[in-house]
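Student: model the structure of this input:
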Amino acid sequence: MSDLFLTPVFLVILMSLIFDFTNGFHDTANVVAASIATKALKPRWAILLTVTMNFLGALVFNKVAQTIANGIVDPQLLQNNTRLIIPALFTAIAWNLITWFFGLPSSSAHALIGALIGAIIAVLGTAGINFKDISVILKSLFFSPIFAFLTGFFFMIFCQAILFYLRPKKINKYFFWFQRISVIGQAFAHGANDAQKTMGLIVLALVAEGYQHSLQTPWEVRIAVAVVLALGTATGGWRIINTVSEKITRIEPASGFIADFSSAVVISGEIG
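Tutor: As a prediction, this is how the structure comes out:
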């Protein structure tokens, strides 16, 4: 790989890591906002916990990375065309920065995959899209918030039914602790899921240009992506945290735990 620095692949890797960093500080709010709003965790401890679990989660799985690497486009079609990944990454990074600036919660994954599909169609046409696998990815992106809503809705009804006899103060005391545990699970799942999308793009570029033949993510790529995601998470993304924790709805410990738990369940289901 001595000549890697002289190719578009290097720029793809660099911009992938920049996207990874923005993903870290942008999507931190999805993990910590509820626990901060309910005061289950102090902001600094919530961020530190999320940084740690994001890093660990990013190192564990590989299936999502493989899906990104060959499920959207055949790497062979990108020979001498890996540069088309660059505008897709630029678009996703710009989207993260714009929505962060205005404090708007949004999905980095939706932005990245949408931008990548658009860039592929612009250069290769619809023939460049792997419609069989992309349909599964798009269904996942579409149905995941719906499934999360239904999980949270019915789990809240279930909790209300079995805990109706307890005083609110006692319920909150229990859910303070439950919420701390759920944050760990959600942060781990977030790291395992979102980091793999960045890894998948890097692997796609490496395979397309012949630097490797396997869709397995090299450990140096895993570690680099995990570290950058953790660094991005450490910056906090406070604009979006304030929106999610204060401006959308009032969050109680019970609803905060259920939101975290439901998100972790949905994200874990997408990992593999």
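Student: contacts and neighbour counts: CA atoms only from here.
Tutor: OK.
Student: isn't residue 67 up against residue 200?
Tutor: Yes. Counting by C-alpha atoms under 8 Å, residue 67 sits close enough to residue 200 to count as a contact (7.3 Å).
Student: roughly how far does residue 161 sit from residue 177?
Tutor: Taking C-alpha to C-alpha, to the nearest Å as the measure, residue 161 and residue 177 are separated by 20 Å.
Student: which SS class is the residue lying farthest from the centre of the chain?
Tutor: Here the centre of the chain is the reference, and by C-alpha atoms, centre = their mean the most remote residue is residue 165, at 38.0 Å. Secondary structure for residue 165, judged by DSSP: H, G, I helix; E, B strand; the rest coil, is coil.
Student: distance of it from residue 64?
Tutor: For residue 165, the distance to residue 64 (C-alpha to C-alpha) stands at 43 Å.
Student: quick one: contacts for the nearest residue to residue 180 once chain neighbours are set aside?
Tutor: With C-alpha to C-alpha, 6 or more residues apart in numbering as the measure, residue 40 is the residue that lies nearest to residue 180, at 6.6 Å, once sequence neighbours are left out. Contact partners of residue 40, counting by C-alpha atoms under 8 Å, 6 or more residues apart in numbering, are 176, 177, 179, 180, 253.
Student: please give me the structure for this one as well, since I'd like to look at both together:
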Amino acid sequence: MPLDSVTLGAVVFAALVFAYTNGFHDAPNSLATAVSTRTLGPRAAVIMAAVMNVIGAFLGEGVARTISRDIIHPPEGTGGAAVLLAALIGAIAWNVATWSKGMPSSSSHALVGGMIGAALASATTVEWRGVASDFALPMVVSPLIGGLLGYGAMLAILWLFRRTNVRRITRNFKIAQSASAAAMALGHGLQDAQKTMGVVVLALVTTGYQNSYDVPLWTVCAAAGAMALGTLTGGWRIMRTLGRRVIQLDAPRGFAAESTVAAVSYATSFIWQVPVSNTHLITSAIVGVGATRRLSAVRWGMAGNIVVVWLATVPGAAVVAAAAYVLLSTALPI
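Tutor: Below you'll find the predicted structure:
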């Protein structure tokens, strides 16, 4: 079997492992608020999130094209496949490390960090303009938007229902939150499954098995299935952090946070076609809705720890990916 085929198979396998870790690592994004407010039971929430992840994966290719074309340009053949394999190793390692600590971090940022680290270690061209416009800018802006929109959405809810019985509004918002949790899980599938697809497509182009950046149907199915399987395994450690340790949520605040994340996910996927982190969005939205209660209601120490992990994600995954490439380059005839 040609070496290019072997390395391509390794990249595809690693990409599916990454999608799996993305599922169990980022499942709490779609589950934590609904479970912590007792709107959904854990089992029902996991099944709902997995189903909506799969549906979302089939709704677009724009983010996949951005990942495959605008971040790095690996060399053709085995060398390029090795770069992508090292990038995925870095992203997977970071996902597992942060999951083991129960800390929410961005699988998307780990993937891009891994791509940049492997590229720098291999002297591969990095499309810095694309990194700045399609990754760095959304990375900085999206949490700010999530926090502000979450704050604004919760203020609107408080004003609109200011004369409504508290028990009645909570009961009704539990029903509404079931829909908003499903919408957020759909947005997660739409965004994050495409990132796995983008890496696979780039590997196909790099090894000469495909000339265009179109996403094959088998790639969509494989990425969706791997992510759904990961989601079904849950991510309870991170769920406790998001659902209880940042702020104690109720149904109206859960609805406001989830609706905010769903809206931003759809806009960035369909309009701007740039990758964003659902982890960053839901965390910032939770902080935003919590701040409407009072600023002291937010556990700022825990929020600060999460921000530290956010800032460490790109360089951390990049370092691991660079080390992985060095090891691969000694084992393969690159």
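Student: quick one: TM-score?
Tutor: Once superposed, chain against chain, the TM-score is 0.94 (TM-score structural alignment, normalised by the length of the first structure); 268 aligned residues with a C-alpha RMSD of 1.5 Å.
Student: can you list which of the contacts of residue 40 of the first structure carry over to the second structure?
Tutor: Cross-checking the contacts of residue 40 of the first structure against the second structure gives 176, 177, 179, 180, 253 as conserved contacts, using both residues aligned by TM-score structural alignment, their matches' C-alpha atoms under 8 Å.
Student: looking at residue 161 and residue 177 of the first structure, which one has more neighbours?
Tutor: Residue environment comparison for residue 161 of the first structure versus residue 177 gives the larger neighbour count to residue 177, 14 against 10, counting by other C-alpha atoms under 10 Å.
Student: nearest residue to that one in space, please, no chain neighbours.
Tutor: The shortest distance from residue 177 of the first structure to any non-neighbouring residue, by C-alpha to C-alpha, 6+ apart, is to residue 40 (7.4 Å).
Student: what helix or strand does that neighbour sit in?
Tutor: Counting by DSSP states H and E, no helix or strand carries residue 40 of the first structure.
Student: roughly how far apart are it and residue 165 of the first structure?
Tutor: According to C-alpha to C-alpha, residue 40 of the first structure stands 23 Å off from residue 165 of the first structure.
Student: so the helix ranked longest in the first structure matches what in the second structure?
Tutor: Of all segments of type helix in the first structure, defined using DSSP state H, the longest is helix 168-208. Helix 168-208 of the first structure corresponds to residues 166-206 of the second structure when matched by TM-score structural alignment.
Student: what's near enough to touch residue 93 of the second structure?
Tutor: With contacts defined as C-alpha under 8 Å, 6+ apart, residue 93 of the second structure is in contact with 317, 320.
Student: for residue 147 of the second structure, that is, sorry about that
Tutor: 281, 284, 285, 286, 287, 288, 289.
Student: tell me which element the fifth one is part of?
Tutor: The one in question is residue 287 of the second structure. Assigning secondary structure by DSSP H and E places residue 287 of the second structure in helix 278-291.
Student: what's the offset of the helix or strand that that helix is followed by from the middle of its chain?
Tutor: Of the helices and strands lying after helix 278-291 of the second structure in sequence (DSSP H and E), the nearest is helix 300-331. Its chain's C-alpha centre and that of helix 300-331 of the second structure lie 15 Å apart, by C-alpha atoms, centre = their mean, to the nearest Å.
Student: okay, the angle between helix 300-331 of the second structure and helix 278-291?
Tutor: Here the directions of helix 300-331 of the second structure and helix 278-291 differ by 170 degrees (axes from the mean of the first three to the mean of the last three C-alpha atoms, to 10 degrees).
Student: and helix 300-331 of the second structure, what's buried?
Tutor: Of the residues in helix 300-331 of the second structure, those buried under the neighbour-count criterion (16 or more other C-alpha atoms under 10 Å) are 302-303, 306-307, 309-310, 312-326, 328-329.
Student: same question for stretch 152-162 of the second structure.
Tutor: If you call a residue buried by 16+ other C-alpha under 10 Å, then stretch 152-162 of the second structure has these buried ones: 152, 153, 154, 155.
Student: sort out for me which of these are in helices.
Tutor: Residues from those lying in helices, with DSSP H as the criterion: 152, 153, 154, 155.
Student: the helix holding residue 287 of the second structure maps to which residues in the first structure?
Tutor: Helix 278-291 of the second structure corresponds to no residue of the first structure when matched by TM-score structural alignment.
Student: cool, thanks, signing off.
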